[in-house]
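> Test case, fold it:
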Amino acid sequence: MNPDQMRDASLLELFQIETRTQVQVLNDGLLALEQNPTSAPHLEACMRAAHSLKGAARIVDLHPAVRIAHAMEDCLVAAQEGRLRLQAADIDALLLGTDLLQRVATPGVDLDAEIGDLVARLSSAPNAPPALPPRPPRPSDFLPPIVLLEDAPDAPVAVPAPAPLDAPAPAAIPSAPSRRSSDRGLGEGERVLRVTADTLNKLLGLSSETLVESQWIAPFSASMLRLRRIQAGAAQALDSLRSVLAGQQLDARGQAALDDTQRILDQCQRELTQRASEVDEFGWRMNHLTRRLYDTALACRMRPFGDGLGGMARMVRDLGRSLGKQVRLEIDGEDTQVDRDILEKLDAPLMHLLRNAVDHGIETPEARAAAGKPPEGLIRLSARHSAGMLLVELADDGSGISLDQLRAEVVERKLTNAETAARLSEAELLEFLFLSGFSTRDEVTEISGRGVGLDVVQTMVRQLRGAVRVYQQAGQGTRFVLEMPLSLSVVRSLLVEVQGQIYAFPLAYVRHALQVRAEDIEQLEGQQHFRFMDRQIGLVSARQILRAGAPAPAADTLPVVVAGEHDRLYGIAVDRYVGERTLVVQPLDPRLGKVQDVMAGSLMDDGTPLLILDVEDMLVSVQKLIEGGGLSRVDSGTEAATARRRKRVLVVDDSLTVRELERKLLLNRGFDVAVAVDGMDGWNMLRAEDFDLIVTDVDMPRMDGIELVSRIKADPKLQGLPVMVVSYKDREEDRRRGLDAGADYYLAKGSFHDDALLDAVEDLIGKART
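Have a look, this model is predicted:
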């Protein structure tokens, strides 16, 4: 390829990129002008887009595109100057022009006849001036191009070779495309770079590993805290030795040895105190920086929701016109951030739902008028974040769904009998819409009735680890809600323990997390059940599903994760709840193939590996066990035995944040925890209830921690109760004051870590169960 050909090829690629951007501007603007033909901002935006495409087409010698863009620009200028009021036919012609501009940018396509018809339509618009010959170049046409390559095709874009010195100046240079929604957060002068998805995934993986590795600092800090306690014990032992030797006469060498020992211990104490403080400070900075790194890497994968909606408003408008309906699409939450992979995979289900809403939901103008509605139907598409999930709603103001017709269709298809169908609730009945091949249409059209129903939408949403629900109101419309995780790179999960191993249930699949009493478990038809929300739910053992060893020991209560839908709703009994975590998804090695009941892997904050469960797969495994008669009991005994008593801890702190943090840490370790809001509240609880340990702050209203400790140690019934002081005061005199009052342990919040608190609790009273 000679330099001239290379230059032409690269410029054509640039033109194709700019065409995609400017056509989207034109589509959006023309749809807005259809609602308000005199809107000056939209007329200006459309005119500038057409003008930019005309100049860009000149530079690549694409004369058919020049003709199209020039005719569109003249029509829009006439509308700007008031010589033309845009009608529906004009909008149709201009939209056809945008379609032709995209097609004409493909080499080898002959569109001369269609272009001629379009130019004639635009030139014959009332009061529109005849098409003018191309204008001579302007100085502004020779500005260098600015091209955003973020969403460019994977084909490389070559840089044009420099023109020879004696070469004529080009007629025009493509102008910079307008900023897209994905560029809204960019300031002037900021650059946009093209980065592959694999590179972003690797960056996110490395940042998550860094975040995990930074957690190893906490155990080091806790070990230094233990060294300080050991050193304090050595100092006490030396003080005791001095007391023993106080009545004896020591020679100079013995006294010097004691003095040296005291000096060394004092030096060790100062060094340990300083180093512990430095490690804590470093750990805090490292955690903060790694968290920022991870959040920034995650943000690189996010795009505005509006970036994935190109062409949807146009599709709704064109489809409505082809069906003789007036339909408008409104979009809310265009700036809502969505994972790139999710945004890409949402295109097909949203398109299907939009076509379904136009065809099935929105009525004809005559039917809407008879129902007292405006002739134009409205479809509203919105996106927002809620409780760590992405919610996408698509609602129309059409006729809704006829439940009687749906009920009859279910019976006719022999999906259930008439008696059962009559008892089905509205929610249960609407679930039939998601069955494969289910449709309420009798006739076959280009849009519906081909056996491809909402099951396609549900299948694709489930692939995104989400769920879809439908709501309707007769005569008022239908609403679909798609609930998905914010990102496929991370998943909010419920962590549980099964046979000593940690597993994660994605929260999108968890309906409820319960504690089921043993006496509430019933045996029905060979399977264990419990009653919840007015229905019987089958109970299965996670140990059996995951093949994780013998049944769990009998207990008074069972932690149960409720998962599934309607007739496939099961309670999965686990050993204990660990808590909620946001996990970075680590795909399993593809050489392993599909691992049964497992979706992916991940790491906990301390680096412990765990498996993220495939709940859909687990429900299939449960069904197989039931059908094969191999389902076992969730416990190893014939009756639930009395559980070992859990030790009780009273947390006394006036700070809600600290109080809740300590409570959750102790609960997750298995302790029974009560809380008090200050010293007086704690003292009253102590006299009314029994506890195995008190964890108290120092500075509190009404009664501080030192007075509380003093009262406990002065009370004959309570003086044997262990007390731990947790305070921000880290000075030696503060620690000495707490211990002198009778506290058994003094832990500074400045060096507070989860393991430090839990290790100290277990040092004082042992494990959670007796």
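
> okay, CA-based contacts and neighbour counts for the rest of this
Noted.

> Compute the number of surrounding residues for Asp404.
11 (other C-alpha atoms under 10 Å).

> Tell me if it really is in a helix.
Yes: applying DSSP: H, G, I helix; E, B strand; the rest coil, one finds Asp404 inside a helix.

> Quick check: it vs Ser448, distance?
20 Å (C-alpha to C-alpha, to the nearest Å).

> Need the nearest residue in space to Leu507, chain neighbours excluded.
Setting aside the residues directly before and after it, Leu507 is nearest to Ser493 in space (C-alpha to C-alpha, 6 or more residues apart in numbering), at 5.0 Å.

> and that neighbour, that one's in a strand?
Yes: the assignment for Ser493 is a strand, going by three-state DSSP.

> what about it, how many neighbours?
Ser493 has 21 nearby residues by other C-alpha under 10 Å.

> now Asp763
11.

> mind listing what Pro37 touches?
Applying C-alpha atoms under 8 Å, 6 or more residues apart in numbering, we find Pro37 in contact with 85-87.

> got these as a markdown table, with secondary structure, distance to Ala56 and neighbour count columns?
Output for the contacts of Pro37, formatted as a markdown table (DSSP: H, G, I helix; E, B strand; the rest coil; distance: C-alpha to C-alpha, whole Å; neighbours: other C-alpha atoms under 10 Å):
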| residue | secondary structure | distance to Ala56 | neighbour count |
| --- | --- | --- | --- |
| Arg85 | coil | 28 | 18 |
| Leu86 | coil | 26 | 22 |
| Gln87 | coil | 28 | 13 |
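
> From those residues, pick the one nearest Ile230.
When these are ranked by distance to Ile230 (C-alpha to C-alpha), Leu86 comes first, at 86.2 Å.

> got the contact list for that closest one?
Applying C-alpha under 8 Å, 6+ apart, we find Leu86 in contact with 33-34, 37, 79.

> ok, 6 Å please
Contacts here follow C-alpha atoms under 6 Å, 6 or more residues apart in numbering; on that basis Leu86 touches Pro37.

> where does it sit relative to Glu330, distance-wise?
21 Å.

> Ok, Arg292 next?
Arg292 is 35 Å from Glu330, by C-alpha to C-alpha.

> Asp672 too?
Applying C-alpha to C-alpha to Asp672 and Glu330 gives a distance of 52 Å.

> One more, so I can put them side by side:
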Amino acid sequence: MTPDQMKDASMLELFRLEAEAQTQVLVQGLMALERNPTQADQLEACMRAAHSLKGAARIVGLDAGVQVAHVMEDCLVGAQEGRLLLTSGHIDALLAGTDILLHIADAQPERAEQAQQGVPAMVERLQALVSGKAPAPPTAPVSAPVPELVEPPAPAVEPPAPAANTPAPAERAPRRRSSDSDEAGERVLRVTAERLNQLLDYSSKSLVESQRLKPLLDSLQRLKRIQASASRVLDGARDAASTANLDAEAQAYLADARRLVGECQQLLSEQIAELDEFSFKAGQRAQSLYDTALSCRMRPFSDVLSGQARMVRDLGRSLGKTVRLDIQGATTQVDRDVLEKLEAPLTHLLRNAVDHGIESAEVRARTGKPEEGSIQLLARHHAGMLVLELQDDGAGVDLDRLRSAIVRRQLSTEETVARLTEEELLSFLFLPGFSMREQVTEVSGRGVGLDAVQHMVRQLRGGIRMEQVRGQGAHFHLEVPLTLSVVRSLVVSIGGEAYAFPLAHIERMRRLASDEIVQLEGRQQFWHEGRHVGLVSASQLLQRPDGEAAPDEIPVVVIRDRESAYGVAVEKFLGERTLVVVPLDTRLGKVQDVSAGALLDDGTPVLILDVEDMLRSVEKLLATGRLERIDPTGRLLGPARKRVLVVDDSLTVRELERKLLLGRGYDVAVAVDGMDGWNALRSEHFDLVITDIDMPRMDGIELVTLIRRDTRLQSLPVMVVSYKDREEDRRRGLDAGADYYLAKASFHDEALLDAVVDLIGGAHG
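Below you'll find the model as predicted:
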């Protein structure tokens, strides 16, 4: 490359930097002018930005850029002088011109060539607007393409970092982007993201190491107390020796020992004081170093919003709607890695709000709403998390349409859907591939919906929930960590080892008394915030041996997702800690139920649990019937035995069947007739019913009929064991709903047990 070519390349890079900064000014100003076309300060800012880009394009020899910027400047000057009143059509054209100026010198040749090809039509369109003629409709979209949700968009192109020992060009400093610094006079130094990551890693480890001084200081304090006790013992020995007439040599030894202990105490007191001061200062320095390193990676939330307001506005116009995005908390600081991963889910939620939420102007007018729809996005810090509130004033979710979509997609029956609560219905929106649109459009209907948003938020160790009021709009609440380098966690002991639950995924921690655990539908549960929650053992989930048993109460960590909640029983709570995340070696692949590692203050390694993975593990244990019970001390009792109800008026038959089933490990209850059996079924859980036919008060046919009519019991397996072995008797029992018919005439031990295994499997699944 010749020196002239190198010079041209450098100047072109400078133009790209200036174009990025000035087009941001233009986009923000033009969107403000669309709401207030005569706003003088915004007109002035936009005119100056266009003028600056015209001059910069002339310097680098981009004639096409000069033409576009010049006619844009003419349009804005006309508005300043009152000769032209800006309308939405003018704003569309000016925004399209802004896109061309941004991409005309793009590093990607295809995008730059496409922008160059659109220049003549754009200049003609703008000239027609300035002269008051009706412009031709644009032949290309007015805004840049919006990032797809499935793959997070690439971050905005930043200039490459200068090579080592290569000074930055001093003849002309490029105009910095507004996000590069909060103060106009602050100097900016470009550092690679890799070096920032290394700095944050070292500083976080330094913070952890400094915290190890406190346990050491505590141990020295204990040593000091032991020495004080030893000193008192020696004083007592010396006093006793003085009355016991010990020889002079022994008394001298005692005096020397007392003196040495006193010197040790004095020296230890001095060292403890020095170590205490050093620990305090080292902790402060390590915290300051970590905070400074972390702040280097922190960016204002507005960085992820670049172009979002424009996207909302352009998408609304393409759908025939007028929509405004209001943002609060744009200066909220967040780790740049978190920001990059937030862009795609935020973009989808905003597009979803415009397409599904905001109604057309005609519908809004009929319901008494302003013609312009509003989407509000709030960002704030709370308890070490970034909280995002996204709310629109649209129509909300039509629950009737949602029910129809659920039934149409065969996700549930019409009867079941009719009984679901609003929260349960909304949870279907987060299922993979679910969409309420019957036809695919450019915006919706592809099935890439809220499930992808939820997945990406969970990858950030965060959570999302949705609320809505029909006719008033939807509200999304997102919480993600401010940084991925540290995680605030609850450290617990499981199987004698330390594990950490990220606080963002914990609903509550509590201690369960033994009388709070109940057996419902064959599973251990407890009452929590108005509902029964299943109880599982952390040692079974993580395949750890039972550790120290809890004496009185069982420590439980309540975890949940949108559909279900579980209480995970642990051995003890070790406390809340801020842990520096240490990724696991990639050669290990995905470790079940574990997301990363960390070190505690004393250097003890700890595994950070993947709560979402744990929830899936619980579901697998439930589905296979291998979930083990927990005794009142927290120890495992093994899997719950399957329960069988034997209903027969013959004492001999009842006892025979009961003993056979007990011998195979089943839990057996008996009933003396159909009425007794029906009462037992309504109050307890059973996995199988074995019933006779001829019984007083209620016979077996009536009992089977009642079971099949009850929505809770209709899927319960039923076996009929009867002396009647005629074909019509067998047909009568099966027609009533029995799953198996066994004649007592051909009855023998193995026939009954084989039939039970066929119906419900072994006693422990």
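
> which of Asp672 and Glu330 of the first structure has more neighbours?
Ranked by neighbour count (other C-alpha under 10 Å), Asp672 of the first structure and Glu330 place Asp672 first, with 19 against 11.

> Surely the more buried one touches Val651?
No: with contact defined as C-alpha atoms under 6 Å, Asp672 of the first structure does not count as touching Val651 (10.7 Å).

> residues in the first structure matched by stretch 411-428 of the second structure, start to end?
Aligned by TM-score structural alignment, stretch 411-428 of the second structure falls on residues 415-432 of the first structure.

> What ranges does the stretch 651-765 of the second structure have for its helices?
Along the stretch 651-765 of the second structure, counting by DSSP state H, counting those that start in this stretch, helices occupy 651-663, 674-683, 700-709, 727-736, 749-760.

> most tightly surrounded among the ones you listed?
Mean neighbour count (mean count of other C-alpha atoms under 10 Å) peaks for helix 700-709 among the helices of the stretch 651-765 of the second structure, with a mean of 20.

> okay, the angle between that helix and helix 674-683?
20 degrees (axes from the mean of the first three to the mean of the last three C-alpha atoms, to 10 degrees).

> Helix 700-709 of the second structure aligns to what range in the first structure?
Counting by TM-score structural alignment, helix 700-709 of the second structure sits on no residues of the first structure.

> who does that helix touch, helix- and strand-wise?
For helix 700-709 of the second structure, there is no helix or strand it packs on, judged by 3 or more C-alpha pairs under 6 Å, 6 or more residues apart in numbering; DSSP states H and E.

> Pull out the buried positions in the helix or strand where Leu757 of the first structure lies.
According to DSSP states H and E, Leu757 of the first structure maps onto helix 754-765. Going by neighbour count (16 or more other C-alpha atoms under 10 Å), the buried part of helix 754-765 of the first structure is 756-758, 760-761, 764.

> likewise stretch 520-534 of the first structure?
Buried, per 16+ other C-alpha under 10 Å, within stretch 520-534 of the first structure: 521-522, 528-530.

> can you list the residues that contact that stretch?
By C-alpha under 6 Å, 6+ apart, stretch 520-534 of the first structure touches 536-539.

> ditto for stretch 284-303 of the second structure
By C-alpha under 6 Å, 6+ apart, stretch 284-303 of the second structure touches 200, 203-204, 206-207, 330-336.

> Out of those residues, name the ones that lie in strands.
The strands, defined by DSSP state E, take in 333-335 from those.

> Going by neighbour count, which of those comes out on top?
Highest count within those by other C-alpha under 10 Å belongs to Val334, 25 neighbours.

> what's near enough to touch it?
Here Val334 of the second structure is in contact with 298-299, 482 (C-alpha under 6 Å, 6+ apart).

> so of those, which ones are in strands?
The strands, defined by DSSP E, take in 298-299 from these.

> Dump the contacts of Val334 of the second structure to CSV, plus neighbour count and distance to Ala751 of the second structure.
CSV is the format used below for the contacts of Val334 of the second structure (neighbours: other C-alpha atoms under 10 Å; distance: C-alpha to C-alpha, whole Å):
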residue, neighbour count, distance to Ala751 of the second structure
Met298, 19, 71
Arg299, 21, 72
Leu482, 25, 64
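
> now the contacts of Val334 of the second structure in TSV, with distance to Leu378 of the second structure?
What follows is the contacts of Val334 of the second structure, written out as TSV (distance: C-alpha to C-alpha, whole Å):
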residue	distance to Leu378 of the second structure
Met298	18
Arg299	16
Leu482	15
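
> so which of the contacts of Val334 of the second structure comes closest to Leu753 of the second structure?
Nearest member of the contacts of Val334 of the second structure to Leu753 of the second structure, counting by C-alpha to C-alpha, is Leu482, at 59.0 Å.

> How about Pro129 of the first structure, nearest residue that isn't a chain neighbour?
Ser123 (6.9 Å).

> Map the one you found onto the second structure.
Match for Ser123 of the first structure (TM-score structural alignment): Gln127.

> Just the helices from the stretch 151-300 of the first structure, written as ranges.
So, for the stretch 151-300 of the first structure - with DSSP H, counting those that start in this stretch - the helices run 197-214, 217-245, 252-299.

> mind checking how far the counterpart of Met6 of the first structure in the second structure is from Leu12 of the second structure?
Following TM-score structural alignment, the counterpart assigned to Met6 of the first structure within the second structure is Met6. Counting by C-alpha to C-alpha, the separation of Met6 of the second structure from Leu12 of the second structure is 10 Å.

> which one of those two has more residues nearby?
Set side by side, Met6 of the second structure and Leu12 show more neighbours around Leu12, with 21 against 11, by other C-alpha under 10 Å.
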